[in-house]
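Trainee: Okay, structure incoming, though there's no sequence with it:
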């Protein structure tokens, strides 16, 4: 009976999190540019936090620590586990293995019980409950530029951006292949559009046009946003939130508006969404801190 109830609750969360509507959720405050009074919690004591991923099942945040950053193979990277109120539960919850250590982990995505994290040489898989490394997909057969962010489709197939080459890789059944190559822009953040199952790519550098691609590799322009040097992107319903490092802001885009929603206290990296409370977790690499902002009234 307990297993059945748990399955029903999990299914409800997935359904709510993936639903799409023509208008924003009624409890989202999208009308005003928010300031620091809207910060619900702050997580400190980190080491170059690059990305945040929320796990609704455990009600926790996972935070990838960039440490020295770059592509140095220094084995110093780790992933922190924190609760939804910003308390660190375990600073070095995920560390990799001696054979495949974490160097400078970046974007993350959860598929079932596995948290996948992009790193210098490939993509690590961790048991999200125990922190144990269970998988490693080696990318060294490719001319790696800068592996950056990870997302997945409904079947658990991973897509990984390479901002340095620039290209997008596909990871299926533990093997990586080049999916999109020689792009005209450097892809940074990647996320799944809940309305049509296309993936959206955020451009790094001076580019401002976001592109979408489908499972067949067809690419189209999605939207052009103000700002620049875009990092993490996430949806809540039909609202796309993007981290713009050019003007230190979180921008919102939907069919009715495109504007700054939050003026952040530093250069925002790969954001995460608390899907239960509509909180947005914003990591700042240079500040060793994550701010969790309220999007709901």
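Mentor: Ah, there it is. Predicted model only: the values in this text are computed from it and were never measured.
Trainee: Please make it C-alpha for all contacts and neighbour counts, starting now.
Mentor: Fine.
Trainee: So which residues make contact with stretch 66-77?
Mentor: With contact meaning C-alpha atoms under 8 Å, 6 or more residues apart in numbering, stretch 66-77 is reached by 47-50, 64-65, 78, 95, 101-106, 120, 146, 285.
Trainee: brain fart, stretch 222-233
Mentor: Applying C-alpha under 8 Å, 6+ apart, the external contacts of stretch 222-233 come out as 51, 188-191, 200, 202-212, 240-247, 253, 258-259, 268-272.
Trainee: Outside of whichever helix or strand residue 63 is part of itself, which residues are in contact with it?
Mentor: Taking DSSP states H and E as the criterion, the element that holds residue 63 is strand 60-65. Contact partners of strand 60-65, identified using C-alpha under 8 Å, 6+ apart, comprise 46-55, 77-84, 104-108.
Trainee: next SSE after that strand?
Mentor: Going down the chain from strand 60-65, the next helix or strand is strand 78-83, by DSSP H and E.
Trainee: Buried ones in the very next helix or strand once past that following strand, by neighbour count?
Mentor: Per DSSP H and E, the first helix or strand lying C-terminal to strand 78-83 is strand 88-94. Judged by neighbour count (16 or more other C-alpha atoms under 10 Å), strand 88-94 contains these buried residues: 88, 91-94.
Trainee: from those, which single one is nearest residue 35?
Mentor: residue 88 (24.4 Å; C-alpha to C-alpha).
Trainee: what's the closest one in contact with, if anything?
Mentor: 43, 80-82.
Trainee: how many neighbours does the closest residue to residue 41 other than its chain neighbours have?
Mentor: Distances taken as C-alpha to C-alpha, 6 or more residues apart in numbering place residue 292 nearest to residue 41, at 5.2 Å, with adjacent residues excluded. Residue 292 has 24 neighbouring residues, counting by other C-alpha atoms under 10 Å.
Trainee: any idea which helix or strand carries residue 292?
Mentor: Element membership for residue 292, per DSSP H and E: strand 289-294.
Trainee: Below is an additional structure, to be compared with the one above:
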């Protein structure tokens, strides 16, 4: 009897470890013109949302960045205006970096003023941004399959032939990148380890959720939970209903923020 109880407890323990994660919707903020990326800032306790408000490649001056409170209420819909088609966002100290087609906009988050705009030579479709612990900025160009780097706001090419590269995240000494339907881990010597592959669509947003696990979005309407061992579970499939672009994540509350792009909203979910 004791052995049967022990087996039952072990079985329950294993099943709880591998239990399917799920997303529970918390709120939705509408009337945001083509939101592409959401970034949670623990310093300001705000959500920064890039708004394309037009075509993804159009240099039309209609884009910008909005500020949302953590309950989804709008703090400032027009915090930054006059951009073109802003996408990925990253913060280092008090500076926000925004990918905007062929340039990276550098914004003082205290004043809300643009302090620099770095044109990236040869860029066509700059997409996501991440920053290492030393303030070195990495930005993906999905159309040219390149990852660029900005050191002291001076651009150069970090890596080429990264097919359809989009989502980026620097953690410790490694750059994690979504290369089409694969998740790569890249060291400083540019050695690549493929951590996961086989997503149904090309990856878009990438966020770590602890213990080597990640959330991955695909713009066409898929959200995956990627385990540290490379296996992954499909959390959400809303293809044909809405887009799931470059997500944000609040680690202490397990809240996931999804910009729906053409559905013009941001939806918050709790990861359970």
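Mentor: Nice, I can see it. Bear in mind that the values here come from a model prediction, so they are computed numbers and not experimental data.
Trainee: how about the strand holding residue 292 of structure 1, aligned to which bit of structure 2?
Mentor: Mapping strand 289-294 of structure 1 onto structure 2 (TM-score structural alignment) gives residues 265-270.
Trainee: Other residues contacting that stretch?
Mentor: 23-35, 72, 253-260.
Trainee: thinking again about what came up before, how many degrees apart are the strand holding residue 63 of structure 1 and strand 88-94 in direction?
Mentor: 50 degrees (axes from the mean of the first three to the mean of the last three C-alpha atoms, to 10 degrees).
Trainee: Pull up the aligned stretch in structure 2 for strand 60-65 of structure 1.
Mentor: Going by TM-score structural alignment, strand 60-65 of structure 1 sits over residues 46-51 in structure 2.
Trainee: Mean distance of the matching stretch to its aligned residues in structure 1, please.
Mentor: Once fitted to structure 1, stretch 46-51 of structure 2 is off its aligned match by 0.4 Å on average (mean C-alpha distance after the TM-score superposition for structure 1).
Trainee: So which residues of structure 2 form helices?
Mentor: 2-17 (DSSP state H).
Trainee: residues near the counterpart of residue 119 of structure 1 in structure 2, how many?
Mentor: Following TM-score structural alignment, the counterpart assigned to residue 119 of structure 1 within structure 2 is residue 100. Neighbour count for residue 100 of structure 2, taken as other C-alpha under 10 Å: 31.
Trainee: Pull the contacting residues for residue 100 of structure 2.
Mentor: Taking C-alpha under 8 Å, 6+ apart, one finds 83-87, 125-127 in contact with residue 100 of structure 2.
Trainee: change it to 7 Å
Mentor: Neighbour list for residue 100 of structure 2: 84-87, 126 [criterion: C-alpha atoms under 7 Å, 6 or more residues apart in numbering].
Trainee: How about residue 120 of structure 1?
Mentor: 71, 103-104, 147.
Trainee: re the thing from before, once aligned to structure 2, how far is the strand holding residue 292 of structure 1 on average?
Mentor: Mean for strand 289-294 of structure 1 is 0.5 Å (mean C-alpha distance after the TM-score superposition for structure 1).
Trainee: Residue 196 of structure 2 matches what in structure 1?
Mentor: Checking TM-score structural alignment: residue 196 of structure 2 goes with residue 223.
Trainee: How many residues are close by residue 187 of structure 1?
Mentor: By other C-alpha under 10 Å, 30 other residues sit near residue 187 of structure 1.
Trainee: go on, residue 57 of structure 2?
Mentor: Using other C-alpha under 10 Å as the criterion, the residues surrounding residue 57 of structure 2 number 16.
Trainee: just residue 12 of structure 1 next, same as before
Mentor: If you count neighbours by other C-alpha under 10 Å, residue 12 of structure 1 ends up with 12.
Trainee: mind checking what it lines up with in structure 2?
Mentor: Mapped onto structure 2 by TM-score structural alignment, residue 12 of structure 1 lines up with nothing.
Trainee: what's the answer for residue 80 of structure 1, then?
Mentor: Checking with TM-score structural alignment, residue 80 of structure 1 has residue 66 as its match.
Trainee: Next, give me the two most distant ones among the contacts of residue 120 of structure 1.
Mentor: Largest pairwise distance in these, by C-alpha to C-alpha, is 11.9 Å, between 103 and 147.
Trainee: More neighbours: these two, which one.
Mentor: Shown here are residue 103 of structure 1 and residue 147; by other C-alpha under 10 Å, residue 147 has more neighbours (30 against 26).
Trainee: Tell me if I'm right that that one and residue 165 touch.
Mentor: No. Residue 147 of structure 1 lies out of contact with residue 165 (C-alpha atoms under 7 Å); the separation is 9.1 Å.
Trainee: tell me which residues in stretch 33-45 of structure 1 are buried?
Mentor: Within stretch 33-45 of structure 1, the residues that qualify as buried by neighbour count (16+ other C-alpha under 10 Å) are 34, 39-43.
Trainee: make that stretch 110-117 of structure 2, sorry
Mentor: For stretch 110-117 of structure 2, burial by neighbour count (16+ other C-alpha under 10 Å) applies to residue 117.
Trainee: Show me how far it is from its chain's centre.
Mentor: 22 Å (C-alpha atoms, centre = their mean, to the nearest Å).
Trainee: so it aligns onto which residues of structure 1?
Mentor: Under the criterion TM-score structural alignment, stretch 110-117 of structure 2 matches residues 129-136.
Trainee: Quick check: end-to-end length of the matching stretch?
Mentor: Using C-alpha to C-alpha, to the nearest Å, the end-to-end distance of stretch 129-136 of structure 1 comes to 17 Å.
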